[in-house]
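> Next one to model:
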Amino acid sequence: MKVFVTGASAGFGAAIASRFAAEGAQVVAAARRTDKLTELGERVHPLELDVRDREAVQQAIATLPEDFAEIDVLVNNAGLAKGLEPAAEADLDDWDQMLDTNCRGVMYCTRALLPGMVRRGRGHVINIGSVAGSYPYPGGNVYGATKAFTHQFSLNLRSDLHGTGVRVTSVEPGLAGGTEFSTVRFDGDSQRAAGVYEGVQALLPEDVAESVHWVANQPAHVNVNVVELMPVAQSFAALSVDRR
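Okay, the predicted model is just below:
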């Protein structure tokens, strides 16, 4: 199996790349920061890549080494949240960065690798979404919208790929620790980021990696459309009512 993982330098991406490599897969680990990619093992091909750059994505995939060229599984993991301000106070640069990474990055990588999968009559696109795409929360505005895009894009890909043998799954985690997610969201404020997980046994990157590995290893006739997972400590909040 040949696997292409974006955002592979840390968090979910590093855990996913390691999980597949441990099972003998050949893994292309793509990230903007390549210094950590060499730590993933010899079965991993490090690739410096910014998924927001359409030409760079096309060039990188077109020039993959022969041993890694025919990708069986694409894991669109690269993504981020920036800020937690209400929409009326949000930073437009943060919104642009989330749209460029979480939406355009997914589109660019998918579009570059999909023709080969269709031509070979097999393959699997696994998009890392979030429960934020289904359940809104204050300050989630554009981040949640980008993950709703991921969910719906995955379902629409399934329709487009009907009869091709290519599978599509959206994996949608809830509260997850052990990543740089909240540190990035809060512009490096590690104390504020740590507070998100205080007193909570959150999901770990390895939990998400296990879900991704599981869906990719189902029999070829089985497509898992959506996987939604939360830590037991997280559930659904009551609807808010503004009483005047």
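
> hey, let's count contacts and neighbours off CA atoms from now on
Will do.

> what's the one helix or strand Trp214 maps to packed up against?
Using DSSP states H and E, Trp214 sits in helix 205-216. Judged by 3 or more CA pairs under 8 Å, 6 or more residues apart in numbering; DSSP states H and E, the packing partners of helix 205-216 are helix 11-22, strand 166-173.

> Now do the buried residues in the first one.
Residues 11-21 are the ones in helix 11-22 that count as buried (16 or more other CA atoms under 10 Å).

> one step back: could you dump the helices and strands packed on helix 205-216 into CSV with distance to Gln191 added?
Converted to CSV, the helices and strands packed on helix 205-216 look like this (distance: least, CA to CA, whole Å):
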stretch, distance to Gln191
helix 11-22, 18
strand 166-173, 23
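
> Which strands or helices does the helix or strand following the helix holding Trp214 pack on?
Next in sequence after helix 205-216, counting helices and strands by DSSP H and E, comes strand 226-229. Using 3+ CA pairs under 8 Å, 6+ apart, the elements in contact with strand 226-229 are strand 166-173.

> Please enumerate the strands of the chain.
2-6, 26-31, 44-48, 73-76, 123-128, 166-173, 226-229 (DSSP state E).

> Here is the second sequence; please produce its structure so I can put it next to the first one:
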Amino acid sequence: MEGAATILGSGGFIPTGRRETSSLLIRPAGGDTAIVVDAGTGIRRLITDRALLEGRTRVEVLLTHFHLDHVCGLAYLTELGDLDVSVRGPGAALYATSTADVLARLFTHPIMPVTLPELGIPVGELAPGEAEVGGVRMAVRRQDRHTDPTLGLRFGDALVWCTDTQDDPGTVGFARGARILAHDAWGPPAAPGHAEPAGAARIAVDAGAEHLVLIHVPPTADEADLRARAAAVHGAVTVAADGLELLDL
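This is a model prediction of the structure:
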């Protein structure tokens, strides 16, 4: 995959001055589409720094799951009315309920004064298997080692994004040969459904990933400690921060 992949939100659950909650912006080389993975509070950067979307007329939002720290930023899409925005999620594939119906629980009165259909934002499905979004071929994997199932995403051999999952042997094959593995890392102690840094590093080693990036890190994380625990297992580790350009690593 050619282009740029910028972390908009590198933290988990609680936004801080340094880290918003989970969101990734992918700007493929050429074309007019921006891909956004998850809509945590980090997605607000698309409004407060519109240069991030320069030259893009479409925004496709892909949701890995529906926990609040990954979908609360959908409300901010009200401020992107000049762009063609769509949302896809794993409702049907993971929870036997359409994504539109899941999100309608949030985008309805009295929680939200406007619905996604009223905003002109279509809502579709994202399922395990192969997919093409914004001209980018990607692979999608079901992850069952979280408190609710989630999706892992692979963008060619450039980047694998595995948030909100414990270290899972099934991730090894999915991520094998990828240059960058961005993997959930919370703890120690690990929160339920999350991986500790050393566990994420073992997955990266077994998959042969060139570089490990720790994502969805705790709001009060000791970054040096997180990195040291992972670096004891894998030789190239970065603790994600907002604004990190993944494809430049």
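
> Quantitatively, what TM-score do the chains reach?
The TM-score (TM-score structural alignment, normalised by the length of the first structure) is 0.34; 128 aligned residues with a CA RMSD of 5.1 Å.

> picking up where we left off before, using a markdown table, lay out the strands of the first structure together with mean neighbour count and distance to Phe153 of the first structure.
As requested, the strands of the first structure are exported to a markdown table (neighbours: other CA atoms under 10 Å; distance: least, CA to CA, whole Å):
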| stretch | mean neighbour count | distance to Phe153 of the first structure |
| --- | --- | --- |
| strand 2-6 | 26 | 17 |
| strand 26-31 | 26 | 21 |
| strand 44-48 | 21 | 25 |
| strand 73-76 | 26 | 12 |
| strand 123-128 | 25 | 9 |
| strand 166-173 | 25 | 9 |
| strand 226-229 | 17 | 12 |
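
> Output the ones you listed as TSV; include the columns distance to Ala216 of the first structure.
Converted to TSV, the strands of the first structure look like this (distance: least, CA to CA, whole Å):
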stretch	distance to Ala216 of the first structure
strand 2-6	10
strand 26-31	14
strand 44-48	18
strand 73-76	7
strand 123-128	7
strand 166-173	9
strand 226-229	12
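
> Any idea which of these gets closest to Asp160 of the first structure?
Nearest to Asp160 of the first structure among the strands of the first structure is strand 166-173 (9.9 Å), distances taken as CA to CA.

> helices and strands around that closest one, which ones?
Partner elements for strand 166-173 of the first structure (3+ CA pairs under 8 Å, 6+ apart): strand 123-128, helix 141-160, helix 205-216, strand 226-229.

> Next secondary structure after the longest helix along the second structure?
Secondary structure assigned by DSSP state H gives helix 197-207 as the longest helix of the second structure. Following helix 197-207 of the second structure in sequence order, the next helix or strand is strand 211-215 (DSSP H and E).

> just the angle between that next one and helix 197-207, please?
150 degrees (axes from the mean of the first three to the mean of the last three CA atoms, to 10 degrees).

> buried residues in whichever helix or strand comes after strand 211-215 of the second structure?
Moving toward the C-terminus from strand 211-215 of the second structure, the next helix or strand (DSSP H and E) is helix 223-231. For helix 223-231 of the second structure, burial by neighbour count (16+ other CA under 10 Å) applies to 226-227, 229-231.

> Stretch 143-162 of the first structure now?
The neighbour-count check on stretch 143-162 of the first structure (16+ other CA under 10 Å) flags 143-151, 153-155, 157-158 as buried.

> Let me have those residues in CSV, adding distance to Met117 of the first structure as columns.
Converted to CSV, those look like this (distance: CA to CA, whole Å):
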residue, distance to Met117 of the first structure
Tyr143, 29
Gly144, 29
Ala145, 28
Thr146, 25
Lys147, 24
Ala148, 25
Phe149, 22
Thr150, 20
His151, 20
Phe153, 17
Ser154, 15
Leu155, 17
Leu157, 13
Arg158, 13
